[in-house]
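*Asks:* Sequence plus the predicted model coming up.
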Amino acid sequence: MILGITGAFGCGKSSVLAVFSARGWRTADADRLCHELYAGGSELAADLVKRWGAGILLPSGEVDRRRLASIVFEDQAELDALTALLYPRLAGRLDLFIDECRRDGTDAAIEIPLLYEAGLDEKFDAVAAVWSAPEIRRERLRRKRNFSEEEIRRRESRQLAADLKLERADYGLINNGPPEELARQINLLIDQLHCHNI
């Protein structure tokens, strides 16, 4: 089983991935894969500098993701340009990971925030969307990640609405309560997925 995990900004996708990992699933995180692609001296970093200049680099030569986000989330054309540079490379990394899991017969869960936006849902046997109420998501983002209300609004405006992600997914996980309740839902989902695989 290769499961895609998606959801809106701040809904707790990483927490979901951690439970899958604890249950013995192989996991991957698109944000982490992107972070590797943004490394100093990478082909992607060079292409990004050609587009937006050396001001998007940290002193280490790595791409300053916060600076880049402040550019692309202001303008849809800039976001589209980033997507065109980044997502083919990300898709290639995902394909390698998925192929390896399928060869090994290993269950895997992969977190991809923009799974539907990037048209990557066809790569998965099923998709689970994580959903949280808007006020809960915004509070998490302000408290844990120090995002301003304006930055949250800008990013959300460039993504598929949380309700639509939930509607399109094969499974839904509601993350409005304590971690134990989220873990209970995930464990039920894993048991259900294993039953379907028998």
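*Replies:* Here it is on my side, so go on.

*Asks:* Please make it C-alpha for all contacts and neighbour counts, starting now.
*Replies:* OK.

*Asks:* Identify the residue nearest Asp47 in space, chain neighbours excluded?
*Replies:* Leu85 (7.6 Å; CA to CA, 6 or more residues apart in numbering).

*Asks:* contacting residues around that neighbour?
*Replies:* Neighbour list for Leu85: 44, 47-48 [criterion: CA atoms under 8 Å, 6 or more residues apart in numbering].

*Asks:* Put this next to the first one:
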Amino acid sequence: MRIVGLTGGIASGKSTVSNLFKASGIPVVDADVVARNVLKKGSGGWKRVVAAFGEEILLPSREVDRPKLGQMADGSIHINWYLLEILKQWAKGAKVIVVDIPLLFEVKMDKWTKPIVVVWVSQETQLKRLMGRDGLSEKMPETE
């Protein structure tokens, strides 16, 4: 089985590339989806994270504050969850699996993936895409 790493910055076009793989019948494990599912309020992953990091890791809604968790934890805590999803696809008979992980190198998943596809666009294009996607403007909001 070949595990292809797919990475790139925000609004770089990873989703477009990911959809091309999916359209070709290649399974894609999306790290963001895996992380959201693993950390759902009340789930086993949620309970383990709260036990490890305490209640301060939670938002007022009792959901895990994922950015805060990312700052507090070694990125490798997600590796087992990603690998579990990869193994599920392998068990279904997939010969090639794409793992879409924006922070591929930071969580050291690059040692598990070959080849690695990096999606890159110019900073200008990235900013334009991000503003269009999230309804943002380039102008900074005024402060009091």
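*Replies:* Nice, I can see it. Not measured: the values here are computed from a predicted model.

*Asks:* Could you get me the TM-score between them?
*Replies:* Once superposed, the chains reach a TM-score of 0.76 (TM-score structural alignment, normalised by the length of the second structure), with 135 aligned residues with a CA RMSD of 2.8 Å.

*Asks:* Filter the contacts of Leu85 of the first structure down to just the buried residues.
*Replies:* Listed as buried from those are 44, 48; burial here means 16 or more other CA atoms under 10 Å.

*Asks:* any chance of the contacts of Leu85 of the first structure in TSV, plus secondary structure and distance to His194 of the first structure?
*Replies:* Formatted as TSV, the contacts of Leu85 of the first structure follow (DSSP: H, G, I helix; E, B strand; the rest coil; distance: CA to CA, whole Å):
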residue	secondary structure	distance to His194 of the first structure
Leu44	helix	38
Asp47	helix	42
Leu48	helix	42
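
*Asks:* need the longest strand for the second structure.
*Replies:* Secondary structure of the second structure per DSSP state E: the longest strand is strand 2-8.

*Asks:* The helix or strand just after that strand vs the first structure, mean deviation?
*Replies:* Using DSSP states H and E, the helix or strand that directly follows strand 2-8 of the second structure along the chain is helix 14-23. Once fitted to the first structure, helix 14-23 of the second structure is off its aligned match by 0.7 Å on average (mean CA distance after the TM-score superposition for the first structure).

*Asks:* Name the residues of helix 14-23 of the second structure that are buried.
*Replies:* Per 16+ other CA under 10 Å, helix 14-23 of the second structure contains these buried residues: 14-15, 17-18.

*Asks:* can you check stretch 46-66 of the second structure too?
*Replies:* 46, 49-50, 57-58, 64.

*Asks:* and which of those is nearest Leu130 of the second structure?
*Replies:* Val64 (24.6 Å; CA to CA).

*Asks:* got the contact list for the closest one?
*Replies:* 39-41, 46, 57-58.

*Asks:* Need the counterpart of Lys128 of the second structure in the first structure.
*Replies:* Taking TM-score structural alignment, Lys128 of the second structure has Glu139 as its aligned residue in the first structure.
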